[in-house]
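1. Pasted the sequence and its predicted model underneath.
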Amino acid sequence: MRPLDWIVLLGTLGFIVIYGVWKTRGSQDIEGYLKGNNSMKWWTIGLSIMATQASAITFLSTPGQAYEDGMRFIQFYFGLPIAMVIISITVIPIFYRLNVFTAYEFLENRFDLKTRSLAALLFLVQRGLAAGITIYAPAIILSTMLGWSLTATNLIIGVLVIIYTVSGGTKAVSVTQTQQMAVMMGGMLVAGFMVVQYLPENVSFGDAVAVAGKMGKMNVVDFSFDWDDRYNFWSGMTGGLFLALSYFGTDQSQVARYLGGKSIAESRLGLLFNGLLKIPMQFMILFIGVMVFVFYQFNQPPVFFNEAARSKVYATPYAGEMRELETKYTAAFQEKQEAVHGLVAALKTENEAAIVIAENKVDALTTAAKAVREEVKGVISKATPKAETKDTDYVFISFVMKYLPAGLVGLLLAVIFSAAMSSSSSELNALASTTVVDIYRRSVKQHASPKHYLIASKLFTIGWGLIAVLFATYASLLDNLIQAVNIIGSIFYGTILGIFLVAFYFKYIRGNAVFWAAVLAELVVLYCHFYTDIAFLWFNVIGCACVILFGFILQPLLGREKV
């Protein structure tokens, strides 16, 4: 890190925190603190919704996902625009009419207190875990790349978020997210431009896209059906739809964003704005990852992107074996580099026979290089058994730190910190809101003053922030981070969505039946997660369908009376 990078990084983060505190100071009651006095415009709502979902994991992990697996992760979002329309038409008017602070208040009106409390607790468990990962994801990578301690990095992110979230509540979250989205998207566009500029002179942008396509990275849509395949058109349009319905319709971290709108129209426009822009945004981030992949076809990548983990091997008896593998990898890369240049030349001539020959050669050499990388991972596991051998999440940040000029490194680190702060602030605000409104005010202390609940909201925000930091400090890396967050969400979201769908559309089913149906449905989802190979996106469909099915089965057995 050079001085200019530190100036850009600290200046950006300092401005966001100070602006958030100054702009939203003076909340005097729980209405202003948790709903922002319903003063949000549609563009603030839309940007806040996008920023809440676009965590640091998005900017760290998504390019690495594309580097390894191509563009097919974009299918995860195919159901999202449809979900935005459904929520705008059905959910928003109900929440506004009931004037609720949280989504779960509605469930007591429709069912009973225990069903409301169950949904709130499911949310608190799910979002509490996710909040820890949201902080941990960038912290583990940034601490490794910058040489900081993991605890210190967790504390920096956590404390910055707690300061302005406690100060201004929901409005502070939404206001700061507008600036954070500008930083995030601006930084990623600059990174995308730079990686294309770094391609060899004889390789045009069109050549880069063609090479990516021939190497299997432009796999945007896959219509094949496979229950075990996480990302295809069908899982995106069904499982992705149900996940989006639950996340945006029942997750308080998102519901709070549009409950603070000036009107139903403003909230609807904010959601639709997100529905229109989310897929293009994710496409851009994935595409940047693909361009980084193409860049590394002409410039030798590290044999293992987590340089800190690789370097530890040299202090062990396996150092010689690692050096041999690195030499072998360099030779394999040089041979593949020549083959990729040959593929580019063949593509320029449009000679199909030459293209097929070059493509087959590149594929064979790519497979050989991957085999060497697998050997390297095996050596790392033997040398340092606790080391994480999946380095996908380090691909993009490794490129940034090694190749971008002074100032831009600081900007991209500001992107990652901003994304971590934006998602974490939404999560802490939502966790505090749900804890105060659905648990504390409803079941613990029912008749306190507005000031008491305001203070309680701030204290619970601090408490959840500390829990998230603690969890982040002691968490272990979970596969690819963006998948880890979505897996955790899918385990709980289907059940929560099922409760809400029953509430909205199945008046026959009452409180006792839906409560026990939800308990059974969650057990089914947990079984699917731990004992089957079903792709996690389907958990959303399974959980939701089970709540509805079990509800219809249990209702005649438990009676029609609301408890």
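-> Looks like it arrived, so ask away.
2. Please make it C-alpha for all contacts and neighbour counts, starting now.
-> Fine.
3. Point me to the helix or strand that includes residue 470.
-> helix 450-474 (DSSP states H and E).
4. ah, wrong one, I meant residue 368
-> helix 352-383.
5. Can you name the element that comes right after that helix?
-> Following helix 352-383 in sequence, per DSSP H and E, is helix 395-403.
6. one more structure, for comparison:
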Amino acid sequence: MQTLDWIVLIGTLLTIVIYGTYQTRGSKNVQDFLKGGSTSKWWTIGLSVMATQASAITFLSTPGQAFHSGMGFVQFYFGLPIAMIVICMVFIPLYHRLKVYTAYEFLENRFDRKTRSLTAILFLIQRGLAAGITIFAPAIILSVVLGWNLILLNIIIGILVIIYTVSGGTKAVNVTQKHQMVVIFTGMVIAFIIILNQLPSDITFKKALDIAGASGKMEVLDFSFDLNNRYTVWSGLIGGTFLMLSYFGTDQSQVQRYLSGKSVKEMRLGLIFNGLLKIPMQFFILLVGVMVFVFYQFNQAPLNFIDSSIQKVLVSEYADDYQAIVLKNDSLFKKKTDVSLAYAKASSANLKQELFALDSIEMTYRNETKFLIKRTVDTTYAKTYDKLALEVDQLKADTSSVRFKEKNIALNKLYKKSAEDNNTNDKDYMFISFILKYLPKGLIGLLLAVILSAAMSSTASELNALASTTTIDLYKHRVGPKTDAQMVKASRGFTLLWGIMAIGVACVANLAENLIQLVNIIGSIFYGNVLGIFLLAFFFKQIKANAVFVAALITQVLVIGLFFLDKYDLINLPFLWLNIVGCAIVMAIAFILQTTFKTTNPDTV
């Protein structure tokens, strides 16, 4: 990084922190600190809601997702507009009428304190983990790519967020997020324009889309019911709707954003604004990743974007194997460039088929590289794989035998897992690697500011919500009524405490999943259960507190069990479906228990 990049990066971040702290230095009562004085306009709410969801993971991971898998990930958000309409019609009027500070206050009015506390604790667990990941995600990638100290980066990001969140509470979060979204949008648009300008002069935007389409990157819609495919129209519309209902309707980090609204109308307009803009925004970010893919059809990409992992292979016993893959890939790249140019000039079915085949071969080379990296960094894995490979080789005389099939399946699973290791999974490193290598001075600093601003905006919302929930739903009821000054002091204290805990989680975190998927997986484990509790509260008055409380405990255990069964390939249940499954289970068990309670004790409430 050059001096200009450092000036842009540091100047942008400090400006946001100082502005947010200065503008909200007068937050002295609970109404101001936790609900921003209920004065926010719809555009502030809309941008704040988007900024909360659009973490650094969005801008690091989503382009990498598109680079490897294409535009299909946008289907994940198809349920968002539906969820926004339901929340505007049902959730917002109820929250506003009850004048709640947190979503979970409503549950005590409807059920009892223990149900409110349980739901609040479920939120604190999953959002506390997510807060650590939103700090860790950009820190781990920047530390690997730039050589910065990981622990120091975690601490710096965390402290910057803590400063203005402790100082100004919800209003500080809302004020800073507007400016962070301006930085984010500006940076991504400029990056997109520069990528297009760096393509060969005869490759127009339309031709770039044609090349991406020929390689299967522009397949947006998948109407199949294949559970092996995580992202389809149906998983987005059904599983996505339930996830978004849970996230925006019951997750305090989002609820707190629109509870700061001046009126029901402002809250509704803010969420509708988010519902209309979010899918185009995600589509655009994915399109940036696709354009980087096209760029690399004419500029050779590394076989793995984690340079430190490649360096380990080069000094290992697998160096010669890696060099052999490099030579094959060099030859492939020349051919792919020629075919891409030919297809851009005169597209034909044969050229399209050839381009798709060449891209598939390149993916094979990438997977072979991941396999070598995994063997290099994990000697236990290498020994296990070698042992299995030897057994398969010894049994290949009878390929129809049960033992051969079992060992061969185990071998293939082990090979597949090499691509999921955090030392080999380079999806999240692609975009930052491109930024540092190909963008001009000054813009590198701006794009790094985009990534860190996004990390700060999401983390600030999370800390603010964690503190509000801890203060209102747990602390207040344990210590009794307090003055405004004491409640604000407690809220600031809990913000600081959760900030320190988030930094701690970030410092011990270890990620193997694609980052944007991991955050949504954590949410899906908890959100379905919580949404089911709220739906029971809204629409089924005959269901009482004890039935809901017991059902929620049982459901959470079952959902966690289902997640691990899928993780270890014992069942096939993509994480998005956990939202609807968890919601359905808690509601079904609550109905069964309520019926049982009524039968055994008619006076049960």
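-> Great, that's in hand. Note that the structure is a prediction, hence the values are computed from the model and not measured.
7. residue range for the helix holding residue 470 of the first structure in the second structure?
-> Aligning helix 450-474 of the first structure against the second structure (TM-score structural alignment) gives residues 484-508.
8. Tell me the buried residues in that stretch?
-> For stretch 484-508 of the second structure, the neighbour count (16 or more other C-alpha atoms under 10 Å) marks 487-492, 494-507 as buried.
9. Ends of stretch 466-485 of the second structure, what's the gap?
-> End-to-end distance for stretch 466-485 of the second structure: 19 Å, by C-alpha to C-alpha, to the nearest Å.
10. chain center to it, what's the gap?
-> 30 Å (C-alpha atoms, centre = their mean, to the nearest Å).
11. What are the contacting residues of it?
-> For stretch 466-485 of the second structure, the external contacting residues (C-alpha atoms under 8 Å, 6 or more residues apart in numbering) are 28-30, 34, 101-102, 104-105, 116-117, 120, 124, 127-128, 252-253, 487, 490-492, 494-495, 498.
12. So which other helices or strands are in contact with the helix holding residue 368 of the first structure?
-> helix 319-349 (3 or more C-alpha pairs under 8 Å, 6 or more residues apart in numbering; DSSP states H and E).
13. Please compute how far the helix it packs on lies from its chain's middle.
-> For helix 319-349 of the first structure, the distance to the chain centre is 33 Å (C-alpha atoms, centre = their mean).
14. thinking again about what came up before, how close does the match of helix 450-474 of the first structure sit to the first structure?
-> Following the fit onto the first structure, the mean deviation recorded for stretch 484-508 of the second structure is 1.2 Å by mean C-alpha distance after the TM-score superposition for the first structure.
15. need the strands for the stretch 101-250 of the first structure, in chain order.
-> For the stretch 101-250 of the first structure, applying DSSP state E, counting those that start in this stretch gives no strands.
16. Tell me where it has helices.
-> Assigned by DSSP state H, counting those that start in this stretch, the stretch 101-250 of the first structure shows helices spanning 105-110, 113-146, 150-197, 205-214, 233-237, 239-250.
17. which one of those helices has the most crowded surroundings?
-> Per residue and on average, the most neighbours among these fall to helix 239-250, with a mean of 26 (mean count of other C-alpha atoms under 10 Å).
18. next one: that helix to chain centre, how far?
-> With C-alpha atoms, centre = their mean, you get 14 Å for helix 239-250 of the first structure.
19. Over to stretch 226-246 of the second structure?
-> Counting by C-alpha atoms, centre = their mean, stretch 226-246 of the second structure comes out at 15 Å from the chain centroid.
20. if we can go back for a sec, now the helices of the stretch 101-250 of the first structure in CSV, with distance to residue 500 of the first structure?
-> Converted to CSV, the helices of the stretch 101-250 of the first structure look like this (distance: least, C-alpha to C-alpha, whole Å):
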stretch, distance to residue 500 of the first structure
helix 105-110, 7
helix 113-146, 9
helix 150-197, 23
helix 205-214, 42
helix 233-237, 20
helix 239-250, 8
